[in-house]
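>>> Here is a sequence together with a model predicted from it:
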Amino acid sequence: MPKPLPSTSMRNPPQRVPLIAGEARSDIVRDVSNVDSSQRNRAPGAGPHRTPLHALSAADSAWLRVDRDNNRMIITAILTLERGVPFAKVQARLVDRLLPYPRLQQRIVTPKFAFGVPHWEDDPGFDIARQTEVVKLDDPADQSELESFVGGLMEQSLPADRPLWRIYYVEKYVEKYVEMYDERVTSGERASDSSSAGAALVVRVHHCIADGIALLRILLSLSDEPPEITFPTAAAEWAHSGKRASIARRVALGTRTAARSIAHFANFLVSRSDPDTRFSTPLGRTKRAAWSNPIALEDIKQIGRASSGTVNEVLLSAAAGALGRVLEEDPQFESGLELRGVVPVNLRGDEPLSALGNKFGLVFMPMPVGIADSEARLDRVRESMARIKASPEALGWFAMLRALGRVPTWMEVLGVELFSRKATLVITSLAGPKQQLHFCGSAIEDVMFWVPCAGNVGLGMSMLSYNGRVRLGVTTDVGQLNNPTEIASEFESALRGSTNAGR
């Protein structure tokens, strides 16, 4: 097992994030452009001019409280670099790009009383050195070594006495993979020994700080040329119309949306739990992480054009097919089996980059894992997506999450356990930059991330496009699936089969 270099966090074992609750507002970005760089390593609130405390928002509090010893609510991401960068330059870039976000210099203050509200406060001992760490794996480190390291991190909490994020700089990482291009996919796959002695940045951020969209924006802001990208939003009609709609119309739309959401939740509560599979067994503390080889985005678009499907629908169908192939030897597996996947849905509008926090809803997506035929499986996914897009499900779940962030902890625990019995996995898909980016002059070869899970859900599947390629990141509980590479490999096979079928 690869071991990190000794550091503050490793000498003092991380403490578990307190299970606490609260609510509040977003912060404004602080301008640090005129502050001396030696002072920017320290929290702006240290000393006599401490900033006021800000309570956690209800949504942020909800994600803080679902953190468990066997299921950490921490988003993990990786940036792989073509060549290494001096660690001092890495830290300097982090200071310049991350410190303008006040939330990233703040820690959580636990209330003294049971019914108190937790707050953000500036960390008086903030130093970029306490948030970063150099890691040396085998020399050189390959994908399996890095996967093992990332899986081990997923078992750990973050120290509660400082901001709930940490970045590891992995030296001498060598990337070797099989790459599939559209013109070569007919012959299966072409082994391209694409390797270079580079490095990797492993980023861990607690979900109470930011959701996946906000985190991706932060990661991309670290590049030499931060890209201008937008993400689709599933805000309801009244949210899009905003102030242009009359008060009466907004009230009518809000009432109709609320009524449909209540009806949806009533049906959801009486619906069956997900069928028992290996992924419904109790969770342990040991986690595994893996990622697929890169797949050409043009191949995926070609599948979509041939079947009138979107890139997102093609990816979800391939993920369902991969999961079905892994499960087909289970005694519970049967033809036509469907498992629910929890899909995060962006509810942000055109908000500034400084708006961290959590603003997303959830939808429960039927995953047709028991349909072997790729065309029939894609048709089923397309039908489900059409239904979801026409429903207020995401907004309803966002309201529910905010409510869970305000109720006593024991009530939230019951709610999370109830909802987690209705799903088998968390799955998400994001479109990243179309062009290659750079970090301190070194080309960023790939960007990947792993979505956290909650309750008794231990399977996470995360898809991200970057620079014309797509990768799948998979995280599993070792008691449910010891080798998540099985899912990643079947995902590649499902896409190859769909591509060949469309030719």
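Perfect, thanks for sending it. Predicted model only: the values in this text are computed from it and were never measured. Numbers count the residues shown, from 1 in each chain.

>>> Please count neighbours and contacts with C-alpha atoms only from this point.
Fine.

>>> Can you tell me the centre-most residue of this protein?
Centroid-nearest residue in the chain, with C-alpha atoms, centre = their mean: residue 451, separated by 3.3 Å.

>>> which residues sit in contact with that one?
74-76, 212, 426-428, 460-462 (C-alpha atoms under 8 Å, 6 or more residues apart in numbering).

>>> just the helices in the stretch 401-503 of the chain please.
Listed in chain order, the helices found in the stretch 401-503 of the chain under DSSP state H, counting those that start in this stretch are 409-420, 485-501.

>>> tell me the most buried of those?
helix 485-501 (a mean of 21; mean count of other C-alpha atoms under 10 Å).

>>> and that helix, how far out from the chain's middle?
Centroid separation for helix 485-501 versus its chain: 22 Å, with C-alpha atoms, centre = their mean, to the nearest Å.

>>> cool, stretch 299-316 as well?
For stretch 299-316, the distance to the chain centre is 22 Å (C-alpha atoms, centre = their mean).

>>> What are the buried residues along it?
Using 16 or more other C-alpha atoms under 10 Å as the test for burial, stretch 299-316 gives 299-304, 309-316.

>>> in a strand, that's where residue 205 is, yeah?
Yes: under DSSP: H, G, I helix; E, B strand; the rest coil, residue 205 falls within a strand.

>>> what sits against it?
Contacts of residue 205 by C-alpha under 8 Å, 6+ apart are 74-76, 164-166, 215.

>>> Next, the angle from the longest helix anywhere in the chain to helix 409-420.
If you go by DSSP state H, the chain has its longest helix at helix 247-270. For helix 247-270 against helix 409-420, the angle by axes from the mean of the first three to the mean of the last three C-alpha atoms, to 10 degrees is 80 degrees.

>>> Presented hereafter is structure B, for comparison with structure A:
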Amino acid sequence: MKPLSPVDNAFLLLEQRQQPLHVGALCLFQPPPDAPPDFAYRIAERMRQSQQAMPPFNRRLIRRAGIRFWEDAEDFDIAQHFVHLALPKPGRMRELLAMISRVHAAHLDRAYPLWRIYLIEGLEDGRIALYSKIHHALVDGVAGIRLLMKTMSPDREGSLELAPPWEVRTRRSRTRTLPVPDPTSRSVTAFRALAREGAAGVWPILDRLRETRRDQRQGHPDCVTGLQAPQTLLNGRITASRRFAAQSYSTARVKAIARNHGATSNDVILAMCGSALRKYLQDNNALPATPLIAAVPVSTRRDDGTSGNEVAFALSHLGTHIADPVERLRSIKSCMDYNKRALKSLNGSQLLAYEGMLFAPGVVSLLTGLGRERTIVNVVISHVPGPRTDLYWQGCRLEGLYPVSLIINRIALNITLVSRHDTIDFGLIGCRKTVPHLQYLLTYLEEALDELDPQ
């Protein structure tokens, strides 16, 4: 038995009926040309032969004297964790995404290790899907994507020899956070590290905070703080229902737009999201006069390679107050450049402490209900690096890798994407009631590309 860490306990305590805290991914695969009609059934039968799960997939929760522990489960039950399903006809993406919306909304049973994988057949175009979900207390989203890639191979035949996902050892990312702003648990770790560094570690943070306050007072357009986001329909209370939407966009096209405008691919992606959200809120007569604010995880790893996986949340506006798409992109780029310059001046523990202080006013507002005209952020937009070559799983070519993230109360929409060598795969998850007709955002994302690249 191993006691849960404070962060793991926090993930479990924060979980509520309407707020499950597992993350997932939807993979789409194209079977080989000579695949028999029962191809998916044969894969399922191979998966069911598994008799073991490797850490952390064999760990289940137990309680002793009110304290939670991880225990290695001796009675691995593959039927509890692996499910083979077929879509109802006609088997369109619409039916698949509706199914993922339902199963992602359901909580994982805490009597078992906290994960489940679904093999789904019945798509009208002959493809098969693999949907997996795992609790954030076991594996974070970045580690989950890496795990899926470990079960795939660049060689079709070689992929047939690889073990199921739950038989592959994995480990958490060094920086463990929810895929939403979570300054409380992160700041505890940061302040412990700063205590060891002493005054030398604190002064850079104070300098950075002074510069931020100065820029804020002077009305610097690129300076975004933790209580600047306007209240929108995206920031209502969430229910237990979910709506998932997914779509792929050309990596080459996004990179070409970035080159043409002297921006990065991430700048273009944020501009796409800003344009889509502007149109969505206009449709609902709910576009605020001030710009929407996004929490954007930014890698801050140094070139020497010794700092591990350092990630901090940057606050960026999305230019939703700007009608011209090119001007919106330029404005977002300027804001992100400002963030990068600020973040690179701090080390890992300083970054987390600075982030906690930056988000503190918004967290207080979120918890107390004060300052209801403003909120901590409007949306979370995460960009995860994916595979750079074609990959195969059980003989099938990977055609889509869509993150299925989580949402929390008052932040009812999460946009996470995986960039692969040929496509950028968007996964949008939202509260079905708070963010109605979320799927319209996919059309607006495509229109945003057309605005920036009229071809």
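Received it, and whenever you're ready, just let me know what you need. It should be emphasised that the depicted structure is a prediction, and the values quoted were computed from it without experimental measurement.

>>> a markdown table for the helices of the stretch 401-503 of structure 1, including distance to residue 343 of structure 1?
Converted to a markdown table, these look like this (distance: least, C-alpha to C-alpha, whole Å):
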| stretch | distance to residue 343 of structure 1 |
| --- | --- |
| helix 409-420 | 13 |
| helix 485-501 | 18 |
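
>>> The aligned residue in structure 2 for residue 326 of structure 1: what's its closest spatial neighbour, skipping adjacent residues?
Taking TM-score structural alignment, the alignment pairs residue 326 of structure 1 with residue 280 from structure 2. Nearest residue to residue 280 of structure 2, sequence neighbours excluded (C-alpha to C-alpha, 6 or more residues apart in numbering): residue 441, at 6.7 Å.

>>> Confirm for me that that neighbour is in contact with residue 276.
Yes: judged on C-alpha atoms under 8 Å, residue 441 of structure 2 makes contact with residue 276 at a distance of 5.7 Å.

>>> which residues touch the aligned residue in structure 1 for residue 428 of structure 2?
Under the alignment (TM-score structural alignment), residue 428 of structure 2 pairs with residue 474 in structure 1. Counting by C-alpha under 8 Å, 6+ apart, residue 474 of structure 1 makes contact with 289-291, 450, 459-462, 484-485, 487-488.

>>> Kindly report the same for residue 310 of structure 1.
So residue 310 of structure 1 contacts 301, 304 (C-alpha under 8 Å, 6+ apart).

>>> Could you tell me how far it is located from residue 460 of structure 1?
22 Å (C-alpha to C-alpha, to the nearest Å).

>>> got the contacts of residue 205 of structure 1 as JSON lines, with secondary structure and neighbour count columns?
Below are those laid out as JSON lines (DSSP: H, G, I helix; E, B strand; the rest coil; neighbours: other C-alpha atoms under 10 Å):
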{"residue": "74", "secondary structure": "strand", "neighbour count": "30"}
{"residue": "75", "secondary structure": "strand", "neighbour count": "22"}
{"residue": "76", "secondary structure": "strand", "neighbour count": "25"}
{"residue": "164", "secondary structure": "coil", "neighbour count": "24"}
{"residue": "165", "secondary structure": "strand", "neighbour count": "22"}
{"residue": "166", "secondary structure": "strand", "neighbour count": "20"}
{"residue": "215", "secondary structure": "helix", "neighbour count": "23"}
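
>>> Residue 87 of structure 1: how many residues sit nearby?
15 (other C-alpha atoms under 10 Å).

>>> Assign residue 267 of structure 2 to helix, strand or coil.
Classified using three-state DSSP, residue 267 of structure 2 is helix.

>>> returning to what we had before: a helix runs through the match of residue 326 of structure 1, doesn't it?
Yes: counting by three-state DSSP, residue 280 of structure 2 is part of a helix.

>>> ranges for the helices of the stretch 101-250 of structure 2?
Using DSSP H, counting those that start in this stretch, helices in the stretch 101-250 of structure 2 cover 141-150, 156-159, 183-197, 199-217.

>>> From those, pick the one with the highest average neighbour count.
helix 141-150 (a mean of 20).

>>> Helix or strand for the residue in structure 2 that residue 385 of structure 1 lines up against, just tell me which one.
Under the alignment (TM-score structural alignment), residue 385 of structure 1 pairs with residue 336 of structure 2. Residue 336 of structure 2 is located in helix 325-343, with elements delineated by DSSP states H and E.

>>> Could you figure out how far that helix is turned away from helix 440-452?
100 degrees.

>>> So what does residue 112 of structure 1 match up with in structure 2?
In structure 2, residue 112 of structure 1 lines up with residue 65, judged by TM-score structural alignment.

>>> er, residue 438 of structure 1 I mean
Under TM-score structural alignment, residue 438 of structure 1 pairs with residue 392 in structure 2.

>>> again with residue 212 of structure 1
So residue 212 of structure 1 corresponds to residue 141, using TM-score structural alignment.

>>> so its match touches residue 132, yeah?
No: here residue 141 of structure 2 does not reach residue 132: they are 11.4 Å apart, not a contact under C-alpha under 8 Å.

>>> Now do the shared contacts for these two.
Shared contacts of residue 141 of structure 2 and residue 132, counting by C-alpha under 8 Å, 6+ apart, come down to residue 24.

>>> What is the neighbour count of the match of residue 385 of structure 1?
Residue 336 of structure 2 has 23 neighbours, counted by other C-alpha under 10 Å.

>>> Now find how far off-centre the helix holding residue 336 of structure 2 is within its chain.
Computed by C-alpha atoms, centre = their mean, the chain-centroid distance of helix 325-343 of structure 2 equals 21 Å.

>>> one step back: do you know how far the match of residue 385 of structure 1 is from residue 257 of structure 2?
Residue 336 of structure 2 is 17 Å from residue 257 of structure 2, by C-alpha to C-alpha.

>>> What of residue 50 of structure 2?
46 Å.

>>> what's the answer for residue 352 of structure 2, then?
33 Å.

>>> And for residue 76 of structure 2?
49 Å.

>>> Residue 358 of structure 2 too?
32 Å.

>>> quick one on the thing from earlier: I'd like the helices of the stretch 101-250 of structure 2 as CSV, with distance to residue 325 of structure 2 appended.
Formatted as CSV, these follow (distance: least, C-alpha to C-alpha, whole Å):
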stretch, distance to residue 325 of structure 2
helix 141-150, 31
helix 156-159, 42
helix 183-197, 32
helix 199-217, 25
